[in-house]
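> Whatever this is, show me its structure:
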Amino acid sequence: MLGLQDTPVTFTGGRVSGNTAAGTAPKGGGIYLGSSVGGTPALNLNGTTLSGNQTVGEQGQGAGIFDNSSSHSLNISNATIAQNLTSGDFSTGTAIYRTGSATSPLNISATTIDGNRATGAASQVAGVYNLGAGATFTNTAITNNRAPDFPAPGGLYTDSPIADGGGNSVTGNAPTNCTFSPVVPGFCSP
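This next block holds a predicted model:
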């Protein structure tokens, strides 16, 4: 697991895989990005693969990426976030779990988020879970992510609008793609 705090970091290429966060309410199996105290550092991932990471334990969040900062941006481009797992009851946001603010945007472009799973009773949103952060998605596919808790979505959950840069798709997720997300982007299939 990679833990970051208060420092802007850029990854180009590379792989973050096979990592585990375990215990009660485990967070960030692959990357854990904590709250920033000052400035506006960013995490930039370009051409990076996050796969095979997991959280093990109740209330797991962000087996791929966990980010709870309200003062920096998370920028992901040309990346693959696939086959990550949150295993434990009440887990959520397997690929990406993001809490933020309007000044800490989530920007995802030319990225595939595929085949992530949340298991355990009342677990939900195996794809992207976005709370409070403004977001822009461009040429991004969120597909084949699975969570057991109906009616919550398996693909994308957001309480903030997502700007559509074009070329996005949210398909093939279970139990739904975006249905019952507080905000359902226009590019999300029912």
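
> going forward, measure contacts between C-alpha atoms and count neighbours the same way
OK.

> Please name the nearest non-neighbouring residue to residue 137.
Among residues not flanking residue 137 along the chain, residue 108 sits closest, at 4.9 Å (C-alpha to C-alpha, 6 or more residues apart in numbering).

> from memory the one you found sits against residue 134, does it?
No - proximity of residue 108 to residue 134 does not meet the contact threshold set by C-alpha atoms under 8 Å, at 11.4 Å.

> Is there a neighbour count for the residue nearest to residue 137? I'd like the number.
Using other C-alpha atoms under 10 Å, the number of residues around residue 108 comes to 22.

> cool, residue 13 as well?
Neighbours of residue 13 (other C-alpha under 10 Å): 13.

> What of residue 8?
By other C-alpha under 10 Å, neighbour count at residue 8 equals 14.

> next one: the one 10 residues further on
Using other C-alpha under 10 Å, residue 18 has 14 other residues around it.

> Now do the buried residues in stretch 164-177.
164, 168, 169, 170, 171, 172, 173, 174, 175, 176, 177 (16 or more other C-alpha atoms under 10 Å).

> List the contacts of it.
Stretch 164-177 is contacted from outside by 136-156, 178, 185, 187-190, using C-alpha atoms under 8 Å, 6 or more residues apart in numbering.

> Give me the subset of these that lies in helices.
Nothing among the contacts of stretch 164-177 maps onto helices, per DSSP state H.

> Contact partners for the residue lying closest to residue 14 once chain neighbours are set aside?
Leaving aside its sequence neighbours, residue 14 sits nearest to residue 48 (C-alpha to C-alpha, 6+ apart; 5.2 Å). With contact taken as C-alpha under 8 Å, 6+ apart, residue 48 is in contact with 11, 12, 13, 14, 15, 16, 78, 79, 80.

> Now the second one, please; I'll put the structures next to each other:
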Amino acid sequence: MSALRALAGAAAIATAATVVTAVPAAAHTSEHVRCRTSALIAAITKANAQGFGEFSLARGCVYDFTAPFSGDDATPPITVPVHIDGNGATLRRSTTANLFRLLEVATGGKATLSDLTIENGKVTGDGGGLLVQSGGTIHATSVLVKGNTAGNNGGGIENLGTLRFVRSRVADNSAAGSGGGISSESSASVISTSVEGNTAGRFFGGGVFNDSVITITRSSITGNRVTAGDGGGLWNNHRMTVDDSTIVDNTASDHGGGVTNAQLGRATFNRSTIAKNTAGLLAGGIYNVDSGSYLVLNRSSVTKNKAADAPGGVFNDVGDTVVNKHSPITGNRPTNCVGSPSPVAGCTG
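All right, here's what the predicted structure looks like:
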């Protein structure tokens, strides 16, 4: 009997030895960043070193950068997943400082931003306020990108990676080249966001320049302009889908005051409004140009746009296609579609 008890005891010990107590994974805690530019630089540096960062900025603080951390950047390029709760803070280049942008997300970096203002960045190249490199990602909610300048493309934002802007504003930025507000050469989505008052000095897209795949949903593209080129509000030469949005009061010195769809671009507008835009030459509303471009208007209106020369509403070039699904094209000056080289379905006058 004692031998049986000994065996039972040994089995119990062996069983207990195999039991592993689960230890909860350590949770990331948000780090508070004092109202100093050096503190923010240190926080990003630390995040890059440890592979992750989560921090909140000082409430309402203006982080006023007087010099770049390195090269064209006020802060270290973000190379890892980083969450920044802005708490109403502003990242700003001092008006007396040399040229640099405020944030760059490098390959492998993923910046999640909220409640933050990016202001007065200025560079000779691309991305005056924000630059997303290939393989980088920015997800922004309640972010204002304001008053930034690029000597080339993307006055507010240059996107070469993945960009998602939600309930945000891109306002009063300028680019000497294309994309006064946003220049996107990779995947982008703009949701419930205002792109307003931006300027492209030459070429294309006062508000948004798209050379990849972009979706614009429940957003407003207003008061943007190109001073020497086409596409005052939007320029597309790849694939653009615009849902439940307004393109209003934009201006192009040349063509497409509201929208230019070019170079085999495929643009679809669903339940959207293109109105009161102005072109210095042709097509105050939409300029669909370069053989093979394809435009769909689905329950969208093109109204009250104007151009110096006919048509004022929609221009459809030779070899291009406009599909009209229950979309009125009316009240444009000097004509709605008369003067277009190719017919525009459902359009008269």
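
> before we move on, the earlier item: now render the contacts of residue 48 of the first structure as JSON lines, adding distance to residue 115 of the first structure.
What follows is the contacts of residue 48 of the first structure, written out as JSON lines (distance: C-alpha to C-alpha, whole Å):
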{"residue": "11", "distance to residue 115 of the first structure": "23"}
{"residue": "12", "distance to residue 115 of the first structure": "23"}
{"residue": "13", "distance to residue 115 of the first structure": "20"}
{"residue": "14", "distance to residue 115 of the first structure": "20"}
{"residue": "15", "distance to residue 115 of the first structure": "17"}
{"residue": "16", "distance to residue 115 of the first structure": "16"}
{"residue": "78", "distance to residue 115 of the first structure": "17"}
{"residue": "79", "distance to residue 115 of the first structure": "14"}
{"residue": "80", "distance to residue 115 of the first structure": "11"}
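
> Show me these that map onto strands.
Among those, the residues falling in strands (DSSP state E) are 11, 12, 15, 16, 80.

> So what does the first one match up with in the second structure?
Residue 11 of the first structure maps onto residue 190 in the second structure when the alignment is built from TM-score structural alignment.

> residue range for stretch 116-130 of the second structure in the first structure?
Against the first structure, stretch 116-130 of the second structure falls on no residues (TM-score structural alignment).

> And the helices in the stretch 51-200 of the second structure?
Listed in chain order, the stretch 51-200 of the second structure contains no helices at all (DSSP state H, counting those that start in this stretch).

> re the thing from before, make JSON lines from the buried residues of stretch 164-177 of the first structure and add secondary structure and distance to residue 66 of the first structure to it.
Conversion of those to JSON lines gives the following (DSSP: H, G, I helix; E, B strand; the rest coil; distance: C-alpha to C-alpha, whole Å):
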{"residue": "164", "secondary structure": "strand", "distance to residue 66 of the first structure": "23"}
{"residue": "168", "secondary structure": "coil", "distance to residue 66 of the first structure": "22"}
{"residue": "169", "secondary structure": "strand", "distance to residue 66 of the first structure": "22"}
{"residue": "170", "secondary structure": "strand", "distance to residue 66 of the first structure": "21"}
{"residue": "171", "secondary structure": "strand", "distance to residue 66 of the first structure": "23"}
{"residue": "172", "secondary structure": "coil", "distance to residue 66 of the first structure": "23"}
{"residue": "173", "secondary structure": "coil", "distance to residue 66 of the first structure": "21"}
{"residue": "174", "secondary structure": "strand", "distance to residue 66 of the first structure": "21"}
{"residue": "175", "secondary structure": "coil", "distance to residue 66 of the first structure": "22"}
{"residue": "176", "secondary structure": "coil", "distance to residue 66 of the first structure": "22"}
{"residue": "177", "secondary structure": "coil", "distance to residue 66 of the first structure": "21"}
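
> Between the residues you listed, which sits nearest residue 30 of the first structure?
Ranked by distance to residue 30 of the first structure (C-alpha to C-alpha), those are led by residue 173 at 21.8 Å.

> and the gap between the aligned residue in the second structure for that closest one and residue 149 of the second structure?
In the second structure, the residue matched to residue 173 of the first structure (TM-score structural alignment) is residue 332. Between residue 332 of the second structure and residue 149 of the second structure the distance is 33 Å, computed by C-alpha to C-alpha, to the nearest Å.

> Find the centremost residue of the first structure, please.
residue 96 (1.2 Å; C-alpha atoms, centre = their mean).

> Just give me the match in the second structure for it.
Checking TM-score structural alignment: residue 96 of the first structure goes with residue 259.

> shouldn't its match be in contact with residue 234?
Yes - using C-alpha under 8 Å, residue 259 of the second structure makes contact with residue 234 at a distance of 4.8 Å.

> what's the neighbour count on the closest residue to residue 34 of the first structure other than its chain neighbours?
Closest residue to residue 34 of the first structure apart from its sequence neighbours, by C-alpha to C-alpha, 6+ apart: residue 5 at 5.2 Å. Close neighbours of residue 5 of the first structure, defined as other C-alpha under 10 Å, add up to 16.

> and what of residue 12 of the second structure?
Count around residue 12 of the second structure with other C-alpha under 10 Å applied: 11.

> Am I right that it sits in a strand?
No - Residue 12 of the second structure: not assigned to a strand; according to DSSP: H, G, I helix; E, B strand; the rest coil it is helix.

> Distance of the residue nearest to residue 137 of the first structure relative to residue 159 of the first structure?
For residue 108 of the first structure, the distance to residue 159 of the first structure - C-alpha to C-alpha - is 17 Å.

> What's the ChimeraX line that selects buried ones from the ones in strands among the contacts of residue 48 of the first structure?
Per 16+ other C-alpha under 10 Å, the buried members of those correspond to this ChimeraX selection:
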select :16,80
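
> What remains of the contacts of stretch 164-177 of the first structure if I keep only buried residues?
Buried, going by 16+ other C-alpha under 10 Å: 136-149, 152-156, 178, 185, 187-188, out of those.
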